[in-house]
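In: Dropping the sequence and predicted coords here.
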Amino acid sequence: MSFSVEVEELCLIIRSTGERGEDGHVSVTFRQLFETYVTISNKVVGILLRARKHGLVHFEGEMLWQGKDDDVIITLLE
């Protein structure tokens, strides 16, 4: 799977599982995303980092860890 396909798929998952906030952006917690995405790929954190680098998503912190960061909000920016 190419980089762009993985990032596109990640954004689709956020869009379909997240909730739209008052600002119009769709957000999910890391736990929600991880639980949904783990059946598709175990590379979710790496894909999230690439998506953030390209300005597609936002979340606090440098790295996300399952368990510790379950409540971190991931926001789709596109």
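Out: In hand now; what should we look at?
In: contacts, neighbours, all on C-alpha from now
Out: OK.
In: ok, which stretches of this protein are strands?
Out: 19-20, 26-29, 57-58, 73-76 (DSSP state E).
In: Just put those strands in TSV and tack on mean neighbour count.
Out: Supplementary listing: the strands of the chain in TSV, determined by neighbours: other Cα atoms under 10 Å:
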stretch	mean neighbour count
strand 19-20	14
strand 26-29	21
strand 57-58	20
strand 73-76	22
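In: Using CSV, lay out these together with distance to Q66.
Out: Shown next, in CSV, are the strands of the chain (distance: least, Cα to Cα, whole Å):
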stretch, distance to Q66
strand 19-20, 21
strand 26-29, 11
strand 57-58, 17
strand 73-76, 13
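In: this is the comparison structure:
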Amino acid sequence: MTTVTELCQVIMESGESGDDGRPTVRFGTLFERYVTISNKLVGVLLRARKQGLVHFEGEMLWQGRDDGVLITLLE
């Protein structure tokens, strides 16, 4: 299983349904859950966004500052 696939699985498992029915999770929650899998979460998120699999506001996410940013699984 690829790291991006693992990320999508974690979002599906730990996220909630957003207004459009897609799984969403806050960055802080995802960081806490995902850190046990990989310490490179932000890089994986950027790769997943480039592949059109997730959406989040901003160019970069920082632990602490961006804990409330919603990550939405698109695919």
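Out: In hand now; what should we look at? Predicted model, so just to flag it, every value in this text is computed and none were measured.
In: care to give me the TM-score?
Out: Scored against TM-score structural alignment, normalised by the length of structure 2, the superposed chains reach a TM-score of 0.96; 75 aligned residues with a Cα RMSD of 0.9 Å.
In: hmm, back to that, which among the strands of structure 1 is found nearest to C11 of structure 1?
Out: Across those, C11 of structure 1 has its closest neighbour in strand 73-76 (6.9 Å, Cα to Cα).
In: Give me the helices and strands touching that closest one, please.
Out: helix 3-17, strand 26-29, strand 57-58 (3 or more Cα pairs under 8 Å, 6 or more residues apart in numbering; DSSP states H and E).
In: any chance of those in a markdown table, with distance to L64 of structure 1 too?
Out: Shown next, in a markdown table, are those (distance: least, Cα to Cα, whole Å):
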| stretch | distance to L64 of structure 1 |
| --- | --- |
| helix 3-17 | 15 |
| strand 26-29 | 11 |
| strand 57-58 | 12 |
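In: And these: which comes nearest I40 of structure 1?
Out: Among these, helix 3-17 sits nearest to I40 of structure 1 (Cα to Cα), with 9.7 Å.
In: Contacts for the closest one, please.
Out: With contacts defined as Cα atoms under 8 Å, 6 or more residues apart in numbering, helix 3-17 of structure 1 is touched by 26-28, 32-33, 36-37, 44, 47-48, 50-51, 56, 76.
In: So how do I select the buried members of those in PyMOL?
Out: Only the buried entries of the contacts of helix 3-17 of structure 1 go into this PyMOL selection, using 16 or more other Cα atoms under 10 Å:
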select buried, resi 26+27+28+32+33+37+44+47+48+50+51+56+76
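In: Which residue range of structure 2 does stretch 5-16 of structure 1 align onto?
Out: Mapping stretch 5-16 of structure 1 onto structure 2 (TM-score structural alignment) gives residues 2-13.
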